[in-house]
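[1] got a sequence here, can you build the structure:
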Amino acid sequence: MTHKTPQILINHLNYATASGKPLFQGLSLFLGNERTGIVGRNGIGKSSLLKLIAGELSPVSGSIQVQGTLGYCPQIFQPAETVTVSELLNVRQKIEALTRIENGSTNDADFLAVGDDWTLHGRVMQQLSAFGLAHLALDQPVHCLSGGEKTRLLLCRALNTDADYLILDEPTNNLDMDARRHLYQRISQWEKGMLIVSHDRVLLNLMQHIIELNTLGMTQYGGNFDHYQEQKALLQSAREHEAADARKTLAKTSAALQLARERAEQKRARGRRLFTTGKIDRLFANSKKGRSERTQGRMARQKESLTHIAEQRLEQARANIEITREIQLNLQESCIPNGKILLEIKELSFSYDKEQPVIHQFNLHLAGPERIALIGRNGSGKTTLVKLILGELEAEAGKIYLGTDHISYLDQNAASLDPELSILDNFLAVNPDATTLDAYAALATFLFRNTAAQRLVKHLSGGEKLRAELACTLLSRQPPRLLILDEPTNHLDLESLASVESALKDFQGAIIAISHDEKFLHNINITRLIYAPFTHT
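    So this is what the prediction gives:
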């Protein structure tokens, strides 16, 4: 039997959301046996495309043909209450048979179920451990796990499947650095088809092909993410040059038409003067006038046709340019002296369970505009340390000295914003001394222009919420001297990531960041890494 190469063929796909918003119109795409990354703004339809391929959504028209078996790992997963870890990993029967044999069973059915797979339990636990799930019991119900644990469990299942094509939706969300590095290694070794939606630039650099979904449709790029950025920049530059040339052509055509009109008017004026002075008779004047009008009419039609062509060319050139905007800030007010002590932690200890301290005799010194990152596995105490600094938890021992009252805490949920209020009203609530005009100007700097500032926070995407929170925080009359970020990049698209990184580069205060995104930490100029567990240093 001939083995068929895994592939996905999408032909003239049309799909709209439940509200009627069209996401795909006539989309055609071929995906072969390679690693493909999908990028694009939030809301553009990336996750919907994966769901359509996986069969969770149905297109309005068009077709999707999948050759081979699919392994799908969605962002949000809600299993039935009875599904256990071993069931989700498709090893329940063998594990139970192994357990019965270990307990003395001599039943042939158990030995038949196990076959030669006597090391299965150890392999499964090793796979779980690689994703920080060694604490899970195989008979534990999946619905009791956290969202992050469910995601990691699905990844564990997907990467240990025999599927011909893997489909992963934002797989590095909720993964710590160790788990991410394990995922990177497994993906780099994957030799079958793979389709990934992600904003993780390290992961995207492992791809062999990038597809960008944008307001203009779809654009495909060969190579990894770095190559995609280079090619996109060249394409954008070429389109902008084309638009500039089209504008010049239109200007020249319009100028030529105007000049022709002026010359025609000059000839008509000269003819009128010759007639009034009696140098030509009425018959000759009418004949000359008729020829002139016919000539001018023909020339005008030609010029207008050229103008129409030039206008169409300019319109098409403009339509080919995707509008992107950058945040540019002047945050001089956030500047602090190099020697200014902002945070001093001495012999800090804390535990939820006295048998297992989370933080033990920990010391930390932060002065001036230094930028540090708290690094460690999920559950290793990073957020606990932040809560101690903010005074939300009380230390068992040790001291925390804060050298400033101007501290802001931002997380992926934008908890400081009132979801029932508009962005504008949130800004005014945080900055009661600001005028409405001040608020509009500040929010426009963060790309919330005009009516966009009046949108309710509860209707914003994750990236928009963080951008709004940064606007309310950084552009206040008393901006923070110390900014604490807790996993701010989860669920952000690449454009939002770039906006956030740009804003944080302009910030001149100190930063404490919790993040597993190494590229993000590099781009915001983190200078020191503090590793958990936080013990005596």
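
[2] drop to CA atoms for contacts and neighbour counts, all remaining ones
    Will do.

[3] helices of the stretch 301-450 of the chain, residue ranges please.
    Assigned by DSSP state H, counting those that start in this stretch, the stretch 301-450 of the chain shows helices spanning 382-390, 423-430, 436-445.

[4] would you do the same for the sequence below? I want to compare the two.
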Amino acid sequence: MLHLQNISYTHPDKNRLFTNISLTLNKNRKVALIGNNGAGKSTLLKIIAGTLEIAEGVRKIHTDPYYVPQVFGQFNELTVAEALHIDKKLKSLHEILNGNVTEEYLTILNDDWTLEDRCREALEYWKLQDIELQQKMETLSGGQKNKVFLAGMMIHEPELALLDEPSNHLDTEGRALLYEFISTTRISLLIVSHDRILLNMLEEIWELTKNGIQIYGGNYDFYTEQKEIERIALDSEVKSKEKALKKAQEKERETLERQNKLDARGKKKQEKAGLPTISMNTLKNNAEKSTAKVKRVHGEKIGGISLELQKLRKELPDLAHMKFGFTSPVLHKGKILVETKDLQFKYNEHIVFKTPLNLILLSGERIALKGKNGSGKTTLIHLILGKQKDFSGVVLRNEFSSAYIDQEYSLIDPSKTVYEQAQEFNTGALQEHEIKIRLNRFLFHSQYWDKCCFNLSGGEKMRLMLCCLTIATQTPDVIILDEPTNNLDIQSIEILTRAVNEYKGTLVVVSHDTHFLDEIDIERNIEL
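    Model (predicted):
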């Protein structure tokens, strides 16, 4: 069905993204494509979809794939029907049914008499029955736009569908529908995703790296088991090389010490024997040459082992190099931070909360805010932070420091460099070298310091945000994460999970990622 051979892609700025990618996807297969941010997953999907030209290689595909993109802003000026490429068929169908039977309309329709029925069934399945096909895409929420394109699979009935982060923007109900569809459909699927529940439903994991595609013949759990085996083997190899390097260095030191003793002893004998100066110089030169040879031989061996060790360390996962270092919370556990009584909020005369909210937020709690899109989760966050003043009821707030980290990482100024952004949080007058040590801990090495934040990936922005929190004199009493795993690759989610688990303050999380919520030990759910 799909065959790529030695595919290469170069950005318009002449930077090569990947080279020599080869893969084959057969009928009735459901496969995940994973990899770090910037590896080229979305680009590879676009190449397969035929929307991007390749620099080198062969693309063979025996069907017309259906493509669900990750972003939808480019479709805002289109109607739902136009975005799904069914507008011309629908018009032809209506013209024919109204008696205007022409060759052109019959050709466009191509005997697709059940199109409207499939549209209705698809929109009903994805809970979009209130949406009109002639409605503009710009009137829809992010979750609704996503569902429109997912509905397109049921409308077009393709043999192959390419899905780029399909669970992004979906609430819990939407994700449940997606999981059901994936488990029951007979369409071949190639899915880019960081959703671990979804990845566990697929038959193979394809990992895209700078070295090509590595195939793991199982679901995500199988993949993680294999990666752990690989990591343990790599750790063992690194330790073995470190031991060999230490042994080689000790051997060099012992050999040089022995050589120096022999040279010194020989020199004393020569002086006692009263040898002429020319003979003494000859013997001295020979001793120096011998010592230099010993140094060269051992230096080459040590250099070779050091180079091998350096290469092995580069292959270690980034998480192995991470150090967080959050300060301990100042507030004692159990202190009341926020208390609401009969809290209600109206937006354009629309009552946000079905029933007035009465809740207490305590210091040290780990809370998940749950609810459908539009249920008021973001509104409640703004009320907790004291940013929303127009409400009815009572909100009692004690003083506490906080950091609100949304999915766009808007605390980061896109016009600043990485180093300048770090300095913004430097409330404790850390020296320049100390700031750079912190940046290094979060994998921002020297080549990053002058890089503009605008050009950072989602995962890099997340790491920089975490780094900035550790640079501040005191870690915030409360950290609020709003859909933190959206737009992150799996490795970045692992880094975020580890950082959140090291943080001992109060945590409030809005997320539909149940796997992430399980891993960060949420203690209480607030359902809106």
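
[5] the strand or helix carrying residue 181 of the second structure vs the first structure - mean distance after superposition?
    Element membership for residue 181 of the second structure (DSSP states H and E) is helix 172-184. Superposed on the first structure, helix 172-184 of the second structure shows a mean distance to its aligned partners of 1.1 Å (mean C-alpha distance after the TM-score superposition for the first structure).

[6] residue range for that helix in the first structure?
    Per the alignment by TM-score structural alignment, helix 172-184 of the second structure matches residues 177-189 in the first structure.

[7] and residue 500 of the first structure, what pairs with it in the second structure?
    Per TM-score structural alignment, residue 500 of the first structure is aligned with residue 496.

[8] how close does the helix or strand hosting its match sit to the first structure?
    Counting by DSSP H and E, the element that carries residue 496 of the second structure is helix 490-502. Averaged over the aligned pairs, helix 490-502 of the second structure sits 1.6 Å from the first structure after superposition, using mean C-alpha distance after the TM-score superposition for the first structure.

[9] that helix packs against which elements?
    Judged by 3 or more C-alpha pairs under 8 Å, 6 or more residues apart in numbering; DSSP states H and E, the packing partners of helix 490-502 of the second structure are helix 458-471.

[10] centre of the chain to stretch 84-94 of the first structure, how far?
    Relative to its chain's centre, stretch 84-94 of the first structure lies at 33 Å (C-alpha atoms, centre = their mean, to the nearest Å).

[11] wait, which of the helices of the stretch 301-450 of the first structure is closest to residue 213 of the first structure?
    In terms of C-alpha to C-alpha, the element of the helices of the stretch 301-450 of the first structure nearest to residue 213 of the first structure is helix 436-445, at 25.7 Å.

[12] what is that closest one packed up against?
    For helix 436-445 of the first structure, the packing partners by 3+ C-alpha pairs under 8 Å, 6+ apart are helix 423-430, helix 462-474.

[13] just put those in a markdown table and tack on mean neighbour count and distance to residue 261 of the first structure.
    Formatted as a markdown table, these follow (neighbours: other C-alpha atoms under 10 Å; distance: least, C-alpha to C-alpha, whole Å):
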| stretch | mean neighbour count | distance to residue 261 of the first structure |
| --- | --- | --- |
| helix 423-430 | 22 | 52 |
| helix 462-474 | 24 | 52 |
